[in-house]
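Novice: Provide a 3D model corresponding to the input given below.
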Amino acid sequence: MELKKFSKLLFDLNILCVYRGVLNDNLMRGYLDLIRGLAEEESIEKIFTKYGIFMNGLLAKAELSKYPVVGDAWQNHVLDLILWDENTFSRKAEYLPPSKMGATLIKMVEEDLRTLQDVCSITLDRLHMYFKKNFSWLNKAVFHDPVEFKPMLDVGKTGFPGEKPGEIKEGLLASRDWGQNIPQLSSYYHDMGCGIFGRYLAFRWSVGEGFLPVENPDPITLDNLVGYGDQKKAVLNNTEQFVKGFPANNVLLYGDRGTGKSSTVKALIHHFGRGGRLRLIEVSQDGLIDLPRVMAALSGHAQRFIVFIDDLSFEEYETQYKHLKALLEGGVETRPDNVVVYATSNRRHLVKETFQDRAVGGPVSGEDIHPQDSLEEKISLADRFGVVVTYTTPDQETYLSIVEELAREEGIKMDPQELRSRALRWEMWHNGRSGRTASQFIQDLRGRMNLGENVDGWGGGT
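Specialist: The predicted model follows:
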């Protein structure tokens, strides 16, 4: 590699048009600084300071990654930047094939991809070979060949959507000319999306900060939720309609605590999100005032979004529900077609009512002159959810069936009568019968058994 190759690469990177956003990446900036130092033949101290900064960031990215590395660590990072970049081409590809894009745009994408391919051609091994050839007197062991990193695989579920990122990266790396891979890249953006919504499955909305990705969403799946088959079917059917672009309703899941309302919603992203377009946005009750901002940010994307509001209920003095009510129905700005609202609550009517609200007779001094109007206002929020799914506390036999199924899933082998007896003692000492209580019982039992504890005499009281 000659110095003029570094100079040409710097020039080409500086004139990136469509994928210019990759230059904002910290690792890419470190790479540019290093290449610039080599091209301009800076002092050895400056060059290796820049090298140290670049490798420090790359080591952290590669060794702490939970995803497989395609190519070497630097190539893998550049490929990730291409998949994650939100630009004119990637946004348009979410909706349309390249044949329906302008010729100038396609030509610029081709040139940008070829430049990024040149970046990937300077592998870490080649970079180390250059250092050893030109700075052999340093005799630094760090320049050994080959350069190898080992990511942290199998450390738990992650928020990355499926296997398609690895497939498209491998296809690009095997290609002689990335400029000819536009159809494959366009298809990837169409299926998976781009930017932050193409990278993660679940998000939290933070007032003042916006969308915060959830690196490790709850791994719960619909198969893990034992019982409540009719409730799961109702939610699943509505969600499938929504994901396929058909009319769908907002959903209210209400009922007793610990019955799986929230888990049902969180499981949907693993059922529809991996390899698909469904994304989950959790908005707290305090964040309801930001709902217009949330909707505006989501409306321009091809993904389908569930805005998830967990444990929704309001006291009499709280007025945030009016923001949600306007969004669901009745506001000047309509809810985008790619957004539905799923909420969970222990209250059917969401806004607290009192016996005075339903008192018969004339108004009491100092109270509402039109009490019926106030009552209608309070119960109207729940009416704006087209699908209402009820979760009730399981009876004893259903609770025990849940325990038995969870025990099978965990590989716990125990006399059925003994297991049932312990499960009943556990629920009496703890939170009553529910799917959550059953899960807590099994987790405690599994933990004690894994520690080698003899649980034969355990009564479950502590």
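Novice: CA atoms for contacts and neighbours, from now on please.
Specialist: OK.
Novice: which residues in this structure form strands?
Specialist: Listed from the start of the chain, the chain has strands (DSSP state E) covering 202-206, 210-213, 251-255, 278-283, 304-309, 339-345, 387-391.
Novice: Mind checking these for the one nearest to Val22?
Specialist: Between Val22 and the strands of the chain, the shortest gap by C-alpha to C-alpha is with strand 210-213, which sits at 19.1 Å.
Novice: so what does the closest one touch, helix or strand wise?
Specialist: Judged by 3 or more C-alpha pairs under 8 Å, 6 or more residues apart in numbering; DSSP states H and E, strand 210-213 is in contact with strand 202-206.
Novice: hmm, back to that, any idea which of the strands of the chain gets closest to Leu127?
Specialist: When those are ranked by distance to Leu127, counting by C-alpha to C-alpha, first place goes to strand 210-213 at 33.8 Å.
Novice: what's next to that closest one, contact-wise?
Specialist: Strand 210-213 is contacted from outside by 196, 200-206, using C-alpha atoms under 8 Å, 6 or more residues apart in numbering.
Novice: Skipping its backbone neighbours, what lies nearest Ser175 in space?
Specialist: Using C-alpha to C-alpha, 6 or more residues apart in numbering and skipping the chain neighbours, the partner closest in space to Ser175 is Asn181 (7.7 Å).
Novice: residues near the one you found, how many?
Specialist: By the criterion of other C-alpha atoms under 10 Å, Asn181 has 16 neighbours.
Novice: That one and Asn216, how far apart?
Specialist: In this structure, Asn181 and Asn216 are separated by 31 Å, where distance is defined by C-alpha to C-alpha, to the nearest Å.
Novice: hmm, back to that, the residue nearest to Ser175 reaches Glu170, doesn't it?
Specialist: No: between Asn181 and Glu170 no contact is recorded; they are 11.7 Å apart, counting by C-alpha atoms under 8 Å.
Novice: this one as well, want them side by side:
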Amino acid sequence: MSSLNPQLIAQVHFLQRQAASLLVYQSVLTEAMGQAFLNLLAVLERESNPLDCLRAYGCLFHQQAIHQNCWPDYLIAQIMRANNPFSQQAQQTDFQDLPSSLIAAAQSDLQCLQSLYNCSGEQLSQWIQQLIPSSEPAVIWQQEPDLVDKIEELPLRTQLKKLENWADAVEGLAAHYRQFGVGLFAASQAFRWQNRELISISHPDPVHLGQLVGYESQRQVLLKNTEFLLAGYPAQNVLLYGSRGSGKSSLIKALLHQYGDRGLRLIEVAKSDLKDLPVVIELLRGTPHKFIIFVDDLSFEEDDDTFKALKVVLEGNLTARPQNVVVYATSNRRHLVREYFTDRPQPRDIDEVQAWDTVSEKLSFSDRFGLTLTFEPANQQTYLKMVHHLAALAGIRLNREELEFRALQWATRHNGRSGRSARQFVDFLSAELALFPVHGSLS
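Specialist: Below you'll find the predicted structure:
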């Protein structure tokens, strides 16, 4: 095994000092890719045995393959969504109002990170080759052209690439945080509240508004209310209630694909976790994004107290509700709290004195949503309209009479007339015609 010349050893030491000198941007190196990069530097600095060097380089390459991103571009992405004192304050405060010490720390860190950015895969491969002359040249991760083009579209990334000194980009970086946010919300658009923390949803439901037909008036109201939210005006909490399979949930999920690039984020909260809603709300306060808290299939039993947490969010308490958050809930019930005839006042001594007040509170809970959108069961005309639309999107070519005959058969034999049934029918028919184009038949 050979060794690095003193000049290259000095370069490795310099990079290690730069990484150790970070004041507020330490988090960009804490994930697996950053740790693999630092470990490779440590192995090179020790001039370890050949196997250790190859393993360390292999770990870094493995992380690049997982992220489909080369080390320099990955580092840029980490900087752009970094969650640290500078980025947190920059997203809520004008640049000129930020503490001067915090700006100076960010500038210092950016200079350090620029040195790490300039350590390319080609350079690392050459160092490995110098340490182990008899080995094959280490494979270098090459960024795919389409991914490079996508990254180049980001103005801040282009600015950093052209600058000789990244410290000069500190104001532009602050503006980026103010526009796009930081941390989890800058990296993902869909989330689930689970075990008292937000979990990113890597593959949100791909449904788009263009796939949904019927209930046009309800859709327009929901879109208009969402536009209010995105524009910074007071938006209403919305209850979508009606028949099963009518597309209530799909309509909400489709909003993410319509408005995600404008800062909309969707957070799914299960009914069992509604007690945590005040905690969720406080996590969202003060961020530049706009949030829809999505509660699906909402209803409560008579002794269920979790609705009280939702009531606080809908009506507010002493703490003001942030203007960047609304609740969109779906339900098959107009009155969300289940009521029994036995709940109604009876002439017995043990009855509650103001029993009708309790009944009224249960019945009026749904009224606390500012907007209530009703989804009536689809009639035959609406159902067939949905089928024709989805069949056209799927490229199904059947004559109108046959398509409608099969669609009505499906509705009769399966789940009735609804948007869900139309989707299930078209999915089934697409597969059937692809695999059994001549003899296929519905069962």
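Novice: In the second structure, what residue corresponds to the residue nearest to Ser175 of the first structure?
Specialist: Asn181 of the first structure is assigned Ala169 in the second structure as its aligned equivalent, the criterion being TM-score structural alignment.
Novice: Can you verify my assumption that its match contacts Gln159?
Specialist: Yes: counting by C-alpha under 8 Å, a contact exists between Ala169 of the second structure and Gln159, whose distance comes to 7.5 Å.
Novice: State the distance from the counterpart of Leu445 of the first structure in the second structure to Phe365 of the second structure.
Specialist: Taking TM-score structural alignment, Leu445 of the first structure has Leu429 as its aligned residue in the second structure. The spacing between Leu429 of the second structure and Phe365 of the second structure, counted by C-alpha to C-alpha, is 42 Å.
Novice: Comparing the two, which residue is more hemmed in?
Specialist: Neighbour comparison, Leu429 of the second structure and Phe365: the larger count goes to Leu429, with 22 against 18 (by other C-alpha under 10 Å).
Novice: quick one: that one from Trp356 of the second structure, how far?
Specialist: 53 Å.
Novice: what does Ala434 of the second structure give?
Specialist: When C-alpha to C-alpha is applied, the distance between Ala434 of the second structure and Trp356 of the second structure equals 60 Å.
Novice: now swap in Ser108 of the second structure and tell me
Specialist: Separation of Ser108 of the second structure from Trp356 of the second structure (C-alpha to C-alpha) stands at 66 Å.
Novice: So if I had to pick from these two, which one is more boxed in?
Specialist: Neighbour totals were compared for Ser108 of the second structure and Trp356, and Ser108 leads with 20 against 13 (other C-alpha under 10 Å).
Novice: Which position in the first structure pairs with the more buried one?
Specialist: Aligned against the first structure - with TM-score structural alignment as the criterion - Ser108 of the second structure pairs with Glu111.
Novice: how many neighbours does the residue nearest to that match when sequence neighbours are not counted have?
Specialist: Nearest in space to Glu111 of the first structure, with sequence neighbours left out and distances taken as C-alpha to C-alpha, 6+ apart, is Gly179 at 6.6 Å. Using other C-alpha under 10 Å, Gly179 of the first structure has 21 other residues around it.
Novice: Contact partners for the alignment partner in the first structure of Cys59 of the second structure?
Specialist: Under the alignment defined by TM-score structural alignment, Cys59 of the second structure is paired with Ile53 of the first structure. With contacts taken as C-alpha under 8 Å, 6+ apart, Ile53 of the first structure has the following neighbours: Gly30.
Novice: can you count the residues close to Trp127 of the second structure?
Specialist: 22.
Novice: Would you mind finding the match for it in the first structure?
Specialist: Per TM-score structural alignment, Trp127 of the second structure is aligned with Tyr130.
Novice: Check the gap between its match and Glu40 of the first structure for me.
Specialist: According to C-alpha to C-alpha, Tyr130 of the first structure and Glu40 of the first structure sit 15 Å apart.
Novice: Against Arg413 of the second structure, how distant is the closest residue to Tyr117 of the second structure other than its chain neighbours?
Specialist: Residue nearest to Tyr117 of the second structure in three dimensions, not counting chain neighbours: Pro72, with 4.8 Å by C-alpha to C-alpha, 6+ apart. Distance, Pro72 of the second structure to Arg413 of the second structure, by C-alpha to C-alpha: 57 Å.
Novice: More neighbours: the two, which one.
Specialist: Legend: neighbour count by other C-alpha under 10 Å for Pro72 of the second structure and Arg413, higher for Pro72 (16 against 9).
Novice: separation between the equivalent of that one over in the first structure and Gly37 of the first structure?
Specialist: Matched across to the first structure, Pro72 of the second structure falls on Gln75, judged by TM-score structural alignment. Between Gln75 of the first structure and Gly37 of the first structure the distance is 20 Å, computed by C-alpha to C-alpha.
Novice: count of residues packed around Ile132 of the second structure?
Specialist: For Ile132 of the second structure, the tally of surrounding residues (other C-alpha under 10 Å) stands at 20.
Novice: repeat for the one 10 residues further on
Specialist: Residues contacting Gln142 of the second structure under the criterion other C-alpha under 10 Å number 14.
Novice: Just give me the match in the first structure for it.
Specialist: By TM-score structural alignment, Gln142 of the second structure lines up with Glu148 in the first structure.
Novice: Spit out the contact partners of Ala82 of the second structure.
Specialist: Listed by C-alpha under 8 Å, 6+ apart, the contact partners of Ala82 of the second structure are 25, 27-28, 182-183.
Novice: same thing but 7 Å
Specialist: Counting by C-alpha atoms under 7 Å, 6 or more residues apart in numbering, Ala82 of the second structure makes contact with 28, 182-183.
Novice: Mind putting the strands of the first structure into CSV with distance to Ile106 of the first structure and mean neighbour count?
Specialist: Supplementary listing: those in CSV, determined by distance: least, C-alpha to C-alpha, whole Å; neighbours: other C-alpha atoms under 10 Å:
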stretch, distance to Ile106 of the first structure, mean neighbour count
strand 202-206, 31, 21
strand 210-213, 30, 16
strand 251-255, 41, 24
strand 278-283, 28, 25
strand 304-309, 27, 24
strand 339-345, 30, 23
strand 387-391, 44, 19
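Novice: Which one, of those strands, ends up nearest to Leu419 of the first structure?
Specialist: Relative to Leu419 of the first structure, the nearest member of the strands of the first structure by C-alpha to C-alpha is strand 387-391, separated by 25.0 Å.
Novice: what lines up against Gln88 of the second structure once you look at the first structure?
Specialist: Aligned by TM-score structural alignment, Gln88 of the second structure pairs with Arg91 of the first structure.
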